[in-house]
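Visitor: generate coordinates for the sequence data below:
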Amino acid sequence: MPSTSPTLRQCLDGRRNNLDFIRFVAAVGVIFSHAFPLGQGAGTPEPFEALTHGQMTLGRLCVAVFLLISGVLITQSYERSPSMARYLWARALRIFPGLACVLLATVFLLGPALTELPLAGYFQSPETYLYLLRNLALYQPQWNLPGVFHGNAYPDAVNGSLWTLLYEVGFYLLVAGLGVVGLLRRQVALVAWAVAALVPFVPRVGPRLNLWPELYLYFGGGLLLYLFRERLRMSPWLALGCVGVLVATARWGGLKYAVGSCGTYLVLYLAFLPSRLSSFARHGDFSYGVYVYAFPVQQTVTWLMGGSVAWWVNATLSLPVVVLLAALSWHLVEKRALRLKNSPPVFGFMARFSFGSFRRRG
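Guide: All right, here's what the predicted structure looks like:
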């Protein structure tokens, strides 16, 4: 008897999904996860971390959700882009305008208002401008601004959430590179996922790769399922089985591997369930803004409360401010930048740099 469950390709071809809602929930989840160390200091127990026996914080799980969704959507974006220039231009517009805005606001508004140094000392310090340049270039990220948040329970760090952007952009380039050389294929993606799972156990090699292997488990999980989209069916029974695997690994170990495989399937299954949440982003896609503004807002709340505050107070006071800033970021910066996707890239060499059609068959 043939299955009546739709394939992932059929789901992706439809216009209605819950992805915007899921990404927003993940961004809010990061706020609640960060509220523990930012309000009460590093090492403060987080319930989800205790539930998983130290395997994963709620924040890391939410980052995994972002990445596995990116694995699907970025690969789809690459295949639908008419040229490499268009693909890179669209990706740059999604990341850098919003990032530049939060960095400028942090350096020239938040920093001067909260620094313990005299204003002259703050603006004369090279660290003030290196913070802006390093974080905008995603090169040697810098977390501190001179004299800012020094007395907080989690001292000095101004926007620790930005660490993930280097990996996100790296995966964008990885998809492009694999596509150019003709390796954006199912077999290659499957081998790459297996390598990412095993390489941390290789002496002297795994530690040097930092978080790349683990984060690729999530991004690569989305990429892999996208390449199998024509055969992969969104079955409620398979989704239920994935829940069982995730619960079991949360207790007995191997959770990050389960999240990168079963978790990817489960998120996609939930993303394409018919619901009213498909219109969640009708007023804007605030998830990126929530993510990049949350950390400095939460640190500011802690600073205003004397340097230490209960996690639930931090999260409750921070959330509405963060959502407001995210809405402003979307309507004033991000949305306007994304309207330029179909305009010629600003760099002349990119406008000429095209490999024609980049549609690949897995």
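
Visitor: okay, CA-based contacts and neighbour counts for the rest of this
Guide: Noted.

Visitor: how close does the closest residue to Y131 other than its chain neighbours sit to Q55?
Guide: Nearest residue to Y131, sequence neighbours excluded (C-alpha to C-alpha, 6 or more residues apart in numbering): Q142, at 5.4 Å. Separation of Q142 from Q55 (C-alpha to C-alpha, to the nearest Å): 26 Å.

Visitor: between those two, tell me which one has more neighbours.
Guide: A count of neighbours by other C-alpha atoms under 10 Å puts Q142 above the other of Q142 and Q55, at 21 against 18.

Visitor: the more buried one: what secondary structure?
Guide: coil (DSSP: H, G, I helix; E, B strand; the rest coil).

Visitor: please give the structure of this sequence too, so both can be compared:
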Amino acid sequence: MTASTLFARLRGRPLAAWIESGRDNMTLTRLLAAVAVLFGHSYALAGLGMAEHDPVRRLLGQTYSHFIGVMMFFTISGLLITLAWQRRPQLAYFLRSRALRILPALLACVAVCALLLGAVFTSLPIADYFSAPATWRYITGNASLIDLQWRLPGVFAANPTTDYVNGSLWTLPVEAGLYLAVAVVGAAGLLTRRTWLATAAVVLLAGGWLYRPLTGPEPVGIETALIAFFAFGALCCINRHWLPLSGALLLAIIAAAWIAYGTPLYQPLLALAIAYGTLWLVYVPRLPQWRLGDLSYGTYLWGFPVQQVLIATTDLREPLLIFAACLLPTLALAGLSWHAIERTALRLKQPARNAAA
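Guide: Next up is the predicted model:
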């Protein structure tokens, strides 16, 4: 094999060609990411120290299944949100679309958790539960993404993890903040001009957020890592016309990470393998098409409360059994969320035209 042939195989087709082909595995990949979160939380919620038995943690040594799931989400989000702005750079439409994608399903989830699930599982008298300010702060704080609330009074008090009704919500303010960042950069005209200018804008913006955690004494936090994954997806979108996407290049990145295991290079190479591998999974393999709706967000929202309910009402403490038991009810709730709330809300992205216009 000549050097030019090897380089051509490594390079593959540019990302833009895959995007423009009209065929992808986006819905299925997002669902797989949500299921990875569900799988990882099965270990985290099973009891003290059980998270360390997560197979991904034991294999890779640096992360957990649920963190890989959210890393995948943020990589895809960086790509799609940047692409959405470039295709329709209208601030009001962009912000309305993003709000309609996140907020209606979130409000439904936190309201049901507070008003129905909490009322059933609280250890307090029902009158005390509904008179407690924390019950109502759970709805308002979480639905607004401004003041996240983890506890409901007396709910899941006997579970191994008592501090969280829905621990998955922590990523949503980070996601919403990055949407706003794209809106600011886009409204300034930096995402629709020359590729180098858009790249510089994203690098500088992400670098400003990342600089202090990366240079401080504390290790890089997961929130900081998610900003980096979102920025990676955005940069791939901006440079999609020349950026190569191929299985051979993915294997080369994985091999480099494996060789670097135990060195300071391992963590960034592992992160690159996860982010690049996510885009490869979205576009390159010809996977079966998922036709039951986009259940990823609903699975992400409902998985944690469903697992807490199962742990509270059964003797399940084995993570794999918790995962197996929660999968179908979570997907059922996700399907209800998609068909009854999310899809309906997305139809409101484009306001009806004035009939007299």
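
Visitor: counterpart of the residue nearest to Y131 of structure 1 in structure 2?
Guide: Alignment note (TM-score structural alignment): Q142 of structure 1 maps to Q149 of structure 2.

Visitor: now do the strands in structure 2.
Guide: 13-14, 244-245 (DSSP state E).

Visitor: out of those strands, deepest packed?
Guide: The highest mean neighbour count among those, using mean count of other C-alpha atoms under 10 Å, belongs to strand 244-245: a mean of 22.

Visitor: tell me, that strand lands on which residues of structure 1?
Guide: The aligned range for strand 244-245 of structure 2 is 233-234, by TM-score structural alignment.

Visitor: run through who's touching the matching stretch.
Guide: For stretch 233-234 of structure 1, the external contacting residues (C-alpha atoms under 8 Å, 6 or more residues apart in numbering) are 5-8, 268-269.

Visitor: hmm, try it at 6 Å
Guide: 5-8, 269 (C-alpha atoms under 6 Å, 6 or more residues apart in numbering).

Visitor: repeat that for stretch 46-59 of structure 2.
Guide: 43-44, 63-65, 160, 317, 319.

Visitor: picking up where we left off before, quick one: the match of Q142 of structure 1 and V155 of structure 2, what's the gap?
Guide: 13 Å.

Visitor: and what of E218 of structure 2?
Guide: E218 of structure 2 is 33 Å from V155 of structure 2, by C-alpha to C-alpha.

Visitor: please identify which of the two sits among more neighbours.
Guide: V155 (25 against 9).

Visitor: who's in contact with that one?
Guide: By C-alpha under 6 Å, 6+ apart, the residues touching V155 of structure 2 are 118, 121-122.

Visitor: repeat that with 7 Å
Guide: By C-alpha atoms under 7 Å, 6 or more residues apart in numbering, the contact list for V155 of structure 2 reads 118, 121-123.

Visitor: from those residues, which ones fall inside helices?
Guide: 118, 121 (DSSP state H).

Visitor: may I ask which of the contacts of V155 of structure 2 has the most neighbours?
Guide: G118 (23 neighbours).

Visitor: from V267 of structure 1, how far out is the aligned partner of it in structure 1?
Guide: Using TM-score structural alignment, the partner of G118 of structure 2 in structure 1 is G111. Per C-alpha to C-alpha, G111 of structure 1 is found 38 Å from V267 of structure 1.

Visitor: and the residue nearest the centre of structure 1, how far from R60 of structure 1?
Guide: Among the residues of structure 1, F66 comes closest to the average C-alpha position under C-alpha atoms, centre = their mean, at 4.3 Å. For F66 of structure 1, the distance to R60 of structure 1 equals 10 Å [C-alpha to C-alpha].

Visitor: for T82 of structure 2, grab the count of nearby residues.
Guide: Around T82 of structure 2 there are 24 residues (other C-alpha under 10 Å).

Visitor: what residue of structure 1 matches up with it?
Guide: Superposed on structure 1 with TM-score structural alignment, T82 of structure 2 falls opposite T75.

Visitor: cool, thanks, talk later.
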